[in-house]
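Peer 1: The following block contains a protein sequence and its predicted model.
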Amino acid sequence: MSQQPDQSPDGTPGSGEPRNHAAKTPKEKKRGFGAWVREVLTIVVIALVLSFLIKTFLFRAFYIPSGSMEETLEINDRIFVNLLVPQPIDLNRGDVVVFKDTKGWLPQTPEKASNPVREALTFVGLLPDESQQHLVKRVIGTEGDHVVCCDADGRITVNDQPLDEPYLYPGAAPSDVPFDVVVPEGKVWVMGDHRNASADSREHQYGEGNGFVDVEDIEGKAVVTAWPLNRVGGVSSYPEVFENVPEPSGGQ
């Protein structure tokens, strides 16, 4: 008995197996690779644009080079700063802020060698700004506040209300430098959490600006520590510390 050839479902002779599609030509392969490259480049461009917009209008990364804010912020921490503070979101006592050094608080440092790739990544916000022209401190007094060191118990007072400051570095006194100031309009009085290692408003109260920081020099409010991973978390303003501080009377 002779073997009948396999037939396809429509009755025509065939193998009974699905037919293979013709192999792609080199031209088709090249066109497919080009489309993949264009798709990847499009995604990269969109990511860079979004990163730039976020960095420009919402958040910006900064690097912590000193221990003046320990233990809230440690050396080499990378933080993200909310650029919507102080405008349009109000600045409050207790906020940890990054501000430009326009009063010469920092020593002059030699310029670092240019690195175009790093500068570009910093520009779009993918790397933290390691510029030595910024400082980070905690706002203790805002416009009109009467800030004094210290009361009989060694505490700082704001508008005659003593502060209990849980964010202070362990063992550090609220201040070993006396001061008695009223914060002018458009200024703030700032201090580091590690008071023994912070050259803040206290140290510069007899220099340019009398230790006050211009609100317009504030880049934003620190909201989160993003690096290293074992320190990821929010940066608290400790509103409970200042909740009983009365508004300035205007007559102090």
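Peer 2: Received the coordinates, thanks.

Peer 1: from here on, contacts and neighbour counts on C-alpha atoms
Peer 2: Noted.

Peer 1: Sketch out the helices for the stretch 101-250 of the chain, chain order is fine.
Peer 2: Ranges of helices in the stretch 101-250 of the chain, per DSSP state H, counting those that start in this stretch, are 116-123, 239-242.

Peer 1: Output those in JSON lines; the columns should cover mean neighbour count.
Peer 2: Putting the helices of the stretch 101-250 of the chain into JSON lines (neighbours: other C-alpha atoms under 10 Å) gives the following:
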{"stretch": "helix 116-123", "mean neighbour count": "14"}
{"stretch": "helix 239-242", "mean neighbour count": "15"}
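
Peer 1: Please produce JSON lines containing those, extended by distance to Phe80.
Peer 2: Listed next are these as JSON lines, based on distance: least, C-alpha to C-alpha, whole Å:
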{"stretch": "helix 116-123", "distance to Phe80": "13"}
{"stretch": "helix 239-242", "distance to Phe80": "20"}
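
Peer 1: Nearest to Ala172, out of those?
Peer 2: helix 239-242 (17.1 Å; C-alpha to C-alpha).

Peer 1: which strands and helices sit next to the closest one?
Peer 2: Using 3 or more C-alpha pairs under 8 Å, 6 or more residues apart in numbering; DSSP states H and E, no helix or strand is in contact with helix 239-242.

Peer 1: quick one: it to chain centroid distance?
Peer 2: Its chain's C-alpha centre lies 22 Å from the corresponding centre of helix 239-242 when counted by C-alpha atoms, centre = their mean, to the nearest Å.

Peer 1: Likewise for stretch 223-243?
Peer 2: In terms of C-alpha atoms, centre = their mean, the centre of stretch 223-243 is found 11 Å from the chain centre.

Peer 1: Could you list the buried residues of that stretch?
Peer 2: Neighbour counts using 16 or more other C-alpha atoms under 10 Å place 223-226, 235, 237, 241-242 of stretch 223-243 among the buried residues.

Peer 1: also this one, for the comparison:
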Amino acid sequence: MDSETQPTERDRSSRPSDSGTPPDPEAREGRSRFAFRGGRPGAGDRGGQEPSAEPGGVAAWVPGGWITLTPLVCLVFLLLLSAFVLQPFRIPSGSMEHGLRIGDRVLVNKLAYRFGAGPQRGDIVVFDGTGTFGTGDYIKRVVGVGGDHVVCCDEEGRVQVNGRSVDESAFLYPGDSPSTVRFDVVVPDGTLFVLGDHRARSSDSRDHLGSPGGGMVPVDDVTGRADWIVWPFGHTTGLGRPDAYARVPAAGDSDG
């Protein structure tokens, strides 16, 4: 009897292949990796490494990437803000003292009159004086709007608008009279009659009564309304409309 033990099924499965080449352990590992990745062809071709992300978008086209792009975006935003919404303005003279001093910085609201609303009595406005006052921008207070009858002065030396005397003591420069120049004007539609708060040092509508336009400022030349003093910090405040003109009747409804 042949004494050699017959190999079992389990023994045969663990024996080297007939070719004599040992089984490749990577083959089973590769099949496992292939199955884990959902059967995507070539998933294991790069040794299990995923492709690295490459920069894209606008930053990829700007030298320095986001480090350069961020300040550029901020600059463009500030330019658009100044052009269409808020514009800083430096007070160049003492014509609006004591409320606005030389060197003060104010923010001009350029949207204040862009949606149907017009300047009102008491507003502080910045306007282009070219052709009416001179070259450049000016800042003054609105005393009369289109249709108003503005007179100086009443028996007590006060400015009258549509027959109502106006108490300007809240903003008039201490020691100044409302005006040393007499005037009696009706403000044409679409224009403004403006005065400085420091009447003794202000060149305003009174000084141009005999000039073309009669010293009136076209509403279309108004840049916006000065709403805030923002510099220096110790002088920051809002520039609201005073109550002095609140009881002035509308044009045509004169008290007198």
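Peer 2: Looks like it arrived, so ask away. Just so you know, these numbers come straight off a predicted model, no measurement behind them.

Peer 1: Give me the TM-score for these two chains.
Peer 2: Here the superposed chains carry a TM-score of 0.72, computed using TM-score structural alignment, normalised by the length of structure 1; 194 aligned residues with a C-alpha RMSD of 2.1 Å.

Peer 1: Indicate which one of the helices of the stretch 101-250 of structure 1 is closest to Ser201 of structure 1.
Peer 2: That would be helix 239-242 among the helices of the stretch 101-250 of structure 1, by C-alpha to C-alpha, at 18.7 Å.

Peer 1: who's in contact with the closest one?
Peer 2: Helix 239-242 of structure 1 is contacted from outside by 93-94, 163-165, using C-alpha atoms under 8 Å, 6 or more residues apart in numbering.

Peer 1: tell me which element Phe99 of structure 1 falls in.
Peer 2: Per DSSP states H and E, Phe99 of structure 1 falls inside strand 96-100.

Peer 1: Name the nearest of the contacts of helix 239-242 of structure 1 relative to Leu73 of structure 1.
Peer 2: The nearest member of the contacts of helix 239-242 of structure 1 to Leu73 of structure 1, counting by C-alpha to C-alpha, is Gly94 at 14.2 Å.

Peer 1: Run through the neighbouring helices and strands of the strand holding Phe99 of structure 1.
Peer 2: With contacts taken as 3+ C-alpha pairs under 8 Å, 6+ apart, strand 96-100 of structure 1 sits against strand 134-141, strand 218-227.

Peer 1: tell me the contacts of the aligned residue in structure 1 for His198 of structure 2?
Peer 2: In structure 1, the residue matched to His198 of structure 2 (TM-score structural alignment) is His194. Residues in contact with His194 of structure 1 (C-alpha under 8 Å, 6+ apart) are 67-71, 168-169, 172.

Peer 1: With Thr191 of structure 2 instead?
Peer 2: Contacts of Thr191 of structure 2 by C-alpha under 8 Å, 6+ apart are 145-146, 216-219.

Peer 1: rerun at 6 Å
Peer 2: Contacts for Thr191 of structure 2 (C-alpha atoms under 6 Å, 6 or more residues apart in numbering) come out as 146, 216-219.

Peer 1: As TSV, the residues you listed with neighbour count would be great.
Peer 2: Converted to TSV, the contacts of Thr191 of structure 2 look like this (neighbours: other C-alpha under 10 Å):
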residue	neighbour count
Gly146	19
Met216	25
Val217	26
Pro218	19
Val219	18
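
Peer 1: from those residues, which single one is nearest Ala251 of structure 2?
Peer 2: When the contacts of Thr191 of structure 2 are compared for distance to Ala251 of structure 2 (C-alpha to C-alpha), Gly146 wins out at 8.0 Å.

Peer 1: State the distance from the aligned residue in structure 1 for that closest one to Val97 of structure 1.
Peer 2: Taking TM-score structural alignment for the superposition, Gly146 of structure 2 sits opposite Glu143 in structure 1. As defined by C-alpha to C-alpha, to the nearest Å, Glu143 of structure 1 lies at a distance of 15 Å from Val97 of structure 1.

Peer 1: and if you look at Trp105 of structure 1?
Peer 2: For Trp105 of structure 1, the distance to Val97 of structure 1 equals 15 Å [C-alpha to C-alpha].

Peer 1: Neighbour count for these two, which is higher?
Peer 2: Using other C-alpha atoms under 10 Å as the criterion, Trp105 of structure 1 and Val97 rank with Val97 on top: 23 against 19.

Peer 1: Would you mind finding the match for that one in structure 2?
Peer 2: Val97 of structure 1 maps onto Val125 in structure 2, by TM-score structural alignment.

Peer 1: which ones are touching the nearest residue to that match once chain neighbours are set aside?
Peer 2: Leaving aside its sequence neighbours, Val125 of structure 2 sits nearest to Arg225 (C-alpha to C-alpha, 6 or more residues apart in numbering; 4.5 Å). Taking C-alpha under 6 Å, 6+ apart, we find Arg225 of structure 2 in contact with 108-109, 124-125.

Peer 1: quick one: what's aligned to Arg225 of structure 2 in structure 1?
Peer 2: Per TM-score structural alignment, Arg225 of structure 2 is aligned with Lys221.

Peer 1: what does Asn162 of structure 2 give?
Peer 2: Counting by TM-score structural alignment, the partner of Asn162 of structure 2 is Asn159.

Peer 1: Nearest residue to its match in space, ignoring adjacent ones along the chain?
Peer 2: Going by C-alpha to C-alpha, 6+ apart, Asn159 of structure 1 has His146 as its nearest residue, at 4.9 Å.

Peer 1: quick one: the one you found and Val182 touch, right?
Peer 2: Yes. In terms of C-alpha atoms under 6 Å, His146 of structure 1 counts as a neighbour of Val182; the distance is 4.4 Å.

Peer 1: Quick test: name the residue nearest the centre of structure 2.
Peer 2: Centroid-nearest residue in structure 2: Leu81, 3.4 Å away (criterion: C-alpha atoms, centre = their mean).

Peer 1: and that one, what does it touch?
Peer 2: If a contact means C-alpha under 6 Å, 6+ apart, then Leu81 of structure 2 has no contacts.

Peer 1: Quickly find the element holding it.
Peer 2: Using DSSP H and E, Leu81 of structure 2 sits within helix 66-84.

Peer 1: since we're on Arg182 of structure 2, how many residues are nearby?
Peer 2: Arg182 of structure 2 has 10 neighbours, counted by other C-alpha under 10 Å.
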